[in-house]
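K.L.:
Return atomic coordinates for the entry below.
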Amino acid sequence: MSPDWMHTRLVVVATAILGPVYFFLLMFILPFTLSPFTEPLYNIMFHYVVTPLVFSAPWMGIIYNSRYRFANTVHHMHDSTSSVPLRWRVFYGTNAAFVLAFFVLPIVTPPLAILGGLYVAGVVFYRVGVGKLGGGKLASALAVLIAIALCILPAIILLQFIPEYVLVWQEILATWSSFWVKIVYGIAQCLVNSLSFGAPVYFLYFAAQEYDRGVYGEVYTPTPTKWIRIAEAVIFIIFISLYLPPVPTPLGTIPFLDRSDLFNQYINWVSLGVVVILTLVKKLLGVENDTTLGGASNIVIVGMFLVVELFFKTDLLIVTLIIWLAFLLYASVFIANFLRASPREMY
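P.N.:
Model (predicted):
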């Protein structure tokens, strides 16, 4: 098995591990406790152990049943996005991870758990009915009891979880509109700016390599990718420190400087200028194989982030939509690759 295929399988395994971790953390940070019992200990076990396991189960089943397809999807994702520099893939992945964790998974998972339980129960009932389960009558009776539990338990959790979570969802939206939108959008904005600042350096080395090829027939000027990435990371940390407001945490408040005005007045204009100039230079020189700013869709997304920050920063709907737009672009690439991925193991 090649290292590339081993990597894809490691990604699938990591996803399967992170799923339960996410749901355990979700139940831990929610400001309510599911309480279907009168005994406090039972409620604690139900909330912090049973519910995360039930929420994780359908996703684990989906990942396991489609493990080869997911692995092949990761491989296709790597191939289809290889022209997009890693730094921009990190940007889109960060947006996608946030939207999934904040908006999608908490709402989709409870009904999915019920559907998953009903599906497994239906399979069990069918196998018992046609005599294909095996193990004798005792095993069949036990399987039927488990199947009934799979029908009832997710329903109980859903009935307990959704009414409480609707209230939390309202609080989340209120907090999102008043505070967290600035945090999430600020992180994305700082990523865009730091990566935009690194783009001219990549382009200069690309131009030098093209010159080497034209004059000497081979490249004598390798791109110091590692050092450029380190510089971009340092710039990102500086920008984060400048942009974000102080963020309260259980361990204390992180004293960010809350100077987003510097981005409106200076930094975003410079970044937008870099994007425009590099795009024009590439067009005028007829450069086609440079991936400094990624493809056309990437340039559009980056430009929209910068324009929104400059002119529509106070519009909550537009800011939220631009974050979702980046997520949908990433999700559409994933779905397209998933649909064309083989469900069989490939080497």
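
K.L.:
drop to CA atoms for contacts and neighbour counts, all remaining ones
P.N.:
OK.

K.L.:
which residues touch residue 166?
P.N.:
Contacts for residue 166 (CA atoms under 8 Å, 6 or more residues apart in numbering) come out as none.

K.L.:
which stretch of helix or strand covers it?
P.N.:
Secondary structure from DSSP states H and E places residue 166 in helix 136-175.

K.L.:
buried set for that helix?
P.N.:
By neighbour count with 16 or more other CA atoms under 10 Å, helix 136-175 contains the buried residues 140, 143-144, 146-148, 150-151, 153-155, 157-158, 160-162, 164-165, 169, 172.

K.L.:
With stretch 308-325 instead?
P.N.:
In stretch 308-325, counting by 16+ other CA under 10 Å, buried: 308, 309, 310, 313, 319, 322, 323, 324, 325.

K.L.:
From the opening residue of it to its closing one, how far?
P.N.:
The first and final residues of stretch 308-325 sit 13 Å from each other (CA to CA, to the nearest Å).

K.L.:
That one: how far from the chain's middle?
P.N.:
19 Å (CA atoms, centre = their mean, to the nearest Å).

K.L.:
can you list contacts of it?
P.N.:
In contact with stretch 308-325 (CA under 8 Å, 6+ apart) are residues 95, 99, 177, 181, 185, 189, 264, 268, 269, 304, 305.

K.L.:
contacting residues for the last one?
P.N.:
Applying CA under 8 Å, 6+ apart, one finds that residue 305 lies in contact with 189, 192, 322.

K.L.:
For the strand or helix carrying the first one, name the packing helices and strands.
P.N.:
Secondary-structure element containing residue 189, defined by DSSP H and E: helix 181-216. The criterion is 3 or more CA pairs under 8 Å, 6 or more residues apart in numbering; DSSP states H and E, and the helices and strands that helix 181-216 contacts are helix 86-99, helix 225-243, helix 268-285, helix 296-311, helix 316-340.

K.L.:
For the second one, buried residues please.
P.N.:
Under the neighbour-count criterion of 16+ other CA under 10 Å, helix 225-243 has 228-229, 231-233, 235-237, 239-243 buried.

K.L.:
what helices or strands is that helix leaning on?
P.N.:
Packing partners of helix 225-243 (3+ CA pairs under 8 Å, 6+ apart): helix 181-216.

K.L.:
Now do the contacts for residue 59.
P.N.:
Shown in contact with residue 59 (CA under 8 Å, 6+ apart): 16, 19.

K.L.:
Could you also give me the structure for this second sequence? I'd like to compare it with the first:
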Amino acid sequence: DRFLLPSYIEETIRPNALGRFEDLLIATAQSPAMMFYLDNAQSVAPGSEPPFRRAGLDPRRMPSGINENYARELLELHTLGVDGGYTQQDVINVARIFTGWSIERPERGAGFVFRDWAHDRGDKQVLGYTFKSAGQNEGLRLLRFLAQRPGTMHHVSAKLCARFVADEPPDGCIDAAVAAWQRTRGDIRAVLRAIFTSPDFWSARAVRTKVKTPFEFVVSAVRAAGVEPDNTPQLAQLVARLGEPLYQQPAPTGYAETEAHWVNSGALLARMNAAVMIARECTSIAPADSHAQLVDEINQRLLGGSMSTHTRDVILEQLADINDPTQARDLALGLALGGPDFQRQ
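P.N.:
Below is the predicted model of the structure:
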């Protein structure tokens, strides 16, 4: 399924990231990458028979029943959340609704296709609502229904606030996001604007409190140091060594957003080593006449003047016996990039 990732990012996520949530939900549901990853392409109504079965194909290679993987993750991760009030029977009925949502054969483009012969034609009940048999439209109706459920609004808003504000986001921020969702029927841009203009976003509890993921750390360090990489696979390998191999998280939950997952002694040592390596490729900060002047410039370039007194003192102490300006620049920059202040978003 890794071969489907580029189209998933470029054709499914990016065009819908700032649109309406229900459109993003539909786009991901119909994405070959999602259907392959969560096995929905193999989900068919029990007893259904493809029109080409009589052509002599091996029946052991044909899909044989309902697969609940996508249905479960749709409810648990993409919409309502694990405490969203749904039951196992709801999961089964959602899976029935999405029978027939599949992937076209590779020689025909490997895009989304609805296979009517594989669809469960019975009525289904989800969260107390009945979905009459309507082919592909059942799935579209369900996705729009889920996108406007209060549980979805709160769950997704809380995840966005945890991503951008704090590991344990304040209720006020979540409430502002939910209100924007209700007002705009799920306009993601409006929801994000409500988060970014919330008082909680600019509070002392939120500003520079979240820890960068390995990907964020490497990208921000390379940019801050003015490095012009000519070997991007090497950067991807560096991110992987720091614990976040790109697009390779096996669980559908994705990589963690919380500090506890990324901060430990081994991880911080690995980041420091990476910082020293990146600093050697620096092109944006020239050697300075004095150590104090050098650290002050690094403070402004990397941290916007927010370097702590403790970090500044530690760097100056390490520079005390170094006379070579370039060596001093590389060491000071490496310590600043690997230090605690730069680990914050």
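
K.L.:
TM-score them against each other, please.
P.N.:
Here the superposed chains carry a TM-score of 0.30, computed using TM-score structural alignment, normalised by the length of the second structure; 166 aligned residues with a CA RMSD of 6.4 Å.

K.L.:
show me what contacts residue 94 of the second structure?
P.N.:
When contacts are counted by CA under 8 Å, 6+ apart, residue 94 of the second structure is found next to 71, 124, 126.

K.L.:
Excluding chain neighbours, give the residue nearest to the second one in space.
P.N.:
Nearest-residue entry for residue 124 of the second structure: residue 131, 5.2 Å, with adjacent residues in sequence omitted and distances by CA to CA, 6 or more residues apart in numbering.

K.L.:
Could you give the number of residues near that neighbour?
P.N.:
19 (other CA atoms under 10 Å).

K.L.:
quick one, what contacts it?
P.N.:
123, 124, 125, 138, 142.

K.L.:
Please apply the same query to residue 92 of the first structure.
P.N.:
Applying CA under 8 Å, 6+ apart, the residues near residue 92 of the first structure are 326, 327, 330.

K.L.:
If you tally nearby residues, what's the number for the residue lying closest to residue 77 of the first structure once chain neighbours are set aside?
P.N.:
Nearest residue to residue 77 of the first structure in three dimensions, chain neighbours excluded: residue 337, at 6.3 Å (CA to CA, 6+ apart). For residue 337 of the first structure, the neighbour count with other CA under 10 Å is 22.

K.L.:
Tell me the spacing between residue 337 of the first structure and residue 70 of the first structure.
P.N.:
Taking CA to CA, one finds residue 337 of the first structure at 9 Å from residue 70 of the first structure.

K.L.:
ok so, going back, could you dump the buried residues of stretch 308-325 of the first structure to TSV with distance to residue 59 of the first structure?
P.N.:
Listed next are these as TSV, based on distance: CA to CA, whole Å:
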residue	distance to residue 59 of the first structure
308	35
309	36
310	40
313	36
319	30
322	28
323	25
324	23
325	25
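
K.L.:
quick one: which of those residues is nearest residue 77 of the first structure?
P.N.:
residue 325 (18.6 Å; CA to CA).

K.L.:
how near is that closest one to residue 108 of the first structure?
P.N.:
Taken as CA to CA, the span from residue 325 of the first structure to residue 108 of the first structure is 19 Å.

K.L.:
For residue 266 of the second structure, the count of nearby residues, please.
P.N.:
Neighbourhood size, residue 266 of the second structure [other CA under 10 Å]: 11.

K.L.:
My reading is that it lies in a helix. Confirm?
P.N.:
Yes - per DSSP: H, G, I helix; E, B strand; the rest coil, residue 266 of the second structure lies within a helix segment.

K.L.:
Please name the residues that touch it.
P.N.:
By CA under 8 Å, 6+ apart, the contact list for residue 266 of the second structure is empty.

K.L.:
which stretches of the stretch 151-300 of the second structure form helices?
P.N.:
Applying DSSP state H, counting those that start in this stretch to the stretch 151-300 of the second structure gives helices spanning 171-184, 188-196, 214-224, 232-241, 259-262, 265-279, 291-303.

K.L.:
Quick one: the helices in the stretch 1-150 of the first structure, in order.
P.N.:
Taking DSSP H, counting those that start in this stretch, the helices of the stretch 1-150 of the first structure run over residues 3-29, 40-45, 51-65, 67-80, 86-99, 105-130, 136-175.

K.L.:
Sort out which residues of the first one are buried, please.
P.N.:
It refers to helix 3-29 of the first structure. Under the neighbour-count criterion of 16+ other CA under 10 Å, helix 3-29 of the first structure has 5, 8, 9, 12, 16, 19, 20, 23, 24, 26, 27 buried.

K.L.:
and the residue nearest to residue 77 of the first structure, what is it in contact with?
P.N.:
73, 76, 77.

K.L.:
Which residue, other than its chain neighbours, is closest to the first one?
P.N.:
Once flanking residues are discounted, residue 73 of the first structure sits nearest to residue 338: 5.0 Å by CA to CA, 6+ apart.

K.L.:
One more: the second one?
P.N.:
With CA to CA, 6+ apart as the measure, residue 337 is the residue that lies nearest to residue 76 of the first structure, at 6.0 Å, once sequence neighbours are left out.

K.L.:
Next one: that neighbour from residue 330 of the first structure, what distance?
P.N.:
Residue 337 of the first structure sits 11 Å away from residue 330 of the first structure, going by CA to CA.

K.L.:
Over to residue 162 of the first structure?
P.N.:
Separation of residue 162 of the first structure from residue 330 of the first structure (CA to CA) stands at 28 Å.
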